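Student: One predicted model, sequence on top.
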Amino acid sequence: MDVGLWIAGGLLALVALAGGISKTFVPKEKLAAHRGGEWTRNAAAGFVRTLGVLELLAAAGLILPALTGIAPVLVPITAACWVGLMVGAMITHLRYDGGWKFAIGNLVWLAVAVFVLWGRLGPQPFTT
C-alpha cells in the first residue's frame, strides 16, 4: 500500500510539475493555441501564471514533506487541494467543445489524489 501511495503521489507531482511549468513559463497566447488550452484565451495572464505557481507548489507539497519528514501532514492536505483544482479544471474544460476528453483526464487525476488523501490520512499515514 505504501509503495502504491508513493507512486500515486509521484505521478501527481509529475503532472503538477508539468502543468505548473507550462502555465508559469509559457506565454498564455501559446497555451491558448493548443488543444485543451482554449480556456486561457478568456483568462488573465496573471491568473494563468498563478495557477502555474500553485501547481508547482503542489508538486513540492506532494513529495518534499514526506521525504524530509518535515510536516508530512502536508501531503494529504496537498492532495485535498489537488482535488479542488481538478474539480475546477473539469468545470472549465467542459465549457469548451470537446473539453469532455480533458475533463475525463482531470477526473482520473482527481481519483488518484483521493487515493493519496485517503491512504495518507487512513491506512498508511506518515509517522512524525
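Tutor: Cool, got the structure.

Student: CA only for contacts and neighbour counts going forward, please
Tutor: OK.

Student: roughly how far apart are Ala111 and Ala8?
Tutor: When distance is defined by Cα to Cα, to the nearest Å, Ala111 is 10 Å away from Ala8.

Student: Looking at the two, which one has more neighbours?
Tutor: When neighbours are counted by other Cα atoms under 10 Å, Ala8 comes out ahead of the other of Ala111 and Ala8, with 18 against 14.

Student: my read: that one touches Val112, true?
Tutor: Yes. Ala8 is within contact range of Val112, at 6.3 Å (criterion: Cα atoms under 8 Å).

Student: Take this one as well and set it beside the first:
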Amino acid sequence: MNHSANIDHHAVLRARVALLGSGKPSVRERVAAYRVLAQVSPLAYLPLLSAALWKYSRYEFAHQPEIALALRAESVAAARRMCALEPGRSDLLLTALANHRELLILLDRQEELRAVEEEITRAAADER
C-alpha cells in the first residue's frame, strides 16, 4: 500500500495554510499544524513540534500541570522520533528531556524523574 494513502491531504493543506497565513499563528495553532505535518515531513517538522509543545505547555498550561506534563512527554516523544531518524540530533532530545525533568521536579514525581535522568545520561553519552 502507498504511504500517501494513509495521509489526510486536506489536513496537510490546512496545516500549511495555517502556518503560511498572513498572521502569526498562535502556539496552539502551530502545535496542531506541526502534528499533522510531522507525519509527512518528519525531518522538517519534528524539531518544530518538540519546541512548540514545550512552549504550549509552559505558556498555556502553567496552571494545569498534568496537561503540561503530557505535552512535555509528547515533546520528548517527538525528539526521540527525530533522533531515531537522525541520530546526530541528541541536542533536541536533551533539551526536551531537560524541560520534562523541570516539571517532574516541580511535581515531585520521583520515579519518573529517575527514568528521565537516566535517559539524559544515556543521551549525553551518545552525543560525545
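Tutor: All right, it came through fine. Not measured: the values here are computed from a predicted model.

Student: What would you report as the TM-score here?
Tutor: Taking TM-score structural alignment, normalised by the length of structure 1 as the basis, the two superposed chains have a TM-score of 0.41; 72 aligned residues with a Cα RMSD of 3.3 Å.

Student: tally of neighbours for Asn106 of structure 1?
Tutor: By other Cα under 10 Å, the residues close to Asn106 of structure 1 number 21.

Student: Whichever strand or helix holds it: which residues count as buried?
Tutor: Secondary structure assigned from DSSP states H and E places Asn106 of structure 1 in helix 100-121. If you call a residue buried by 16 or more other Cα atoms under 10 Å, then helix 100-121 of structure 1 has these buried ones: 100, 102-103, 106-107, 109-110, 112-120.

Student: what's the closest of those residues to Leu31 of structure 1?
Tutor: For the buried residues of helix 100-121 of structure 1, the residue nearest Leu31 of structure 1 by Cα to Cα is Phe102; the value is 14.6 Å.

Student: for structure 2, longest helix please?
Tutor: In terms of residue count, the longest helix belonging to structure 2 (DSSP state H) is helix 65-85.

Student: residue contacts, Thr24 of structure 1?
Tutor: When contacts are counted by Cα atoms under 8 Å, 6 or more residues apart in numbering, Thr24 of structure 1 touches Val48, Arg49, Thr50, Leu51, Gly52, Val53.

Student: Just the element for the fifth one, please.
Tutor: Going back to what we said before, that points to Gly52 of structure 1. Using DSSP H and E, Gly52 of structure 1 sits within helix 45-68.
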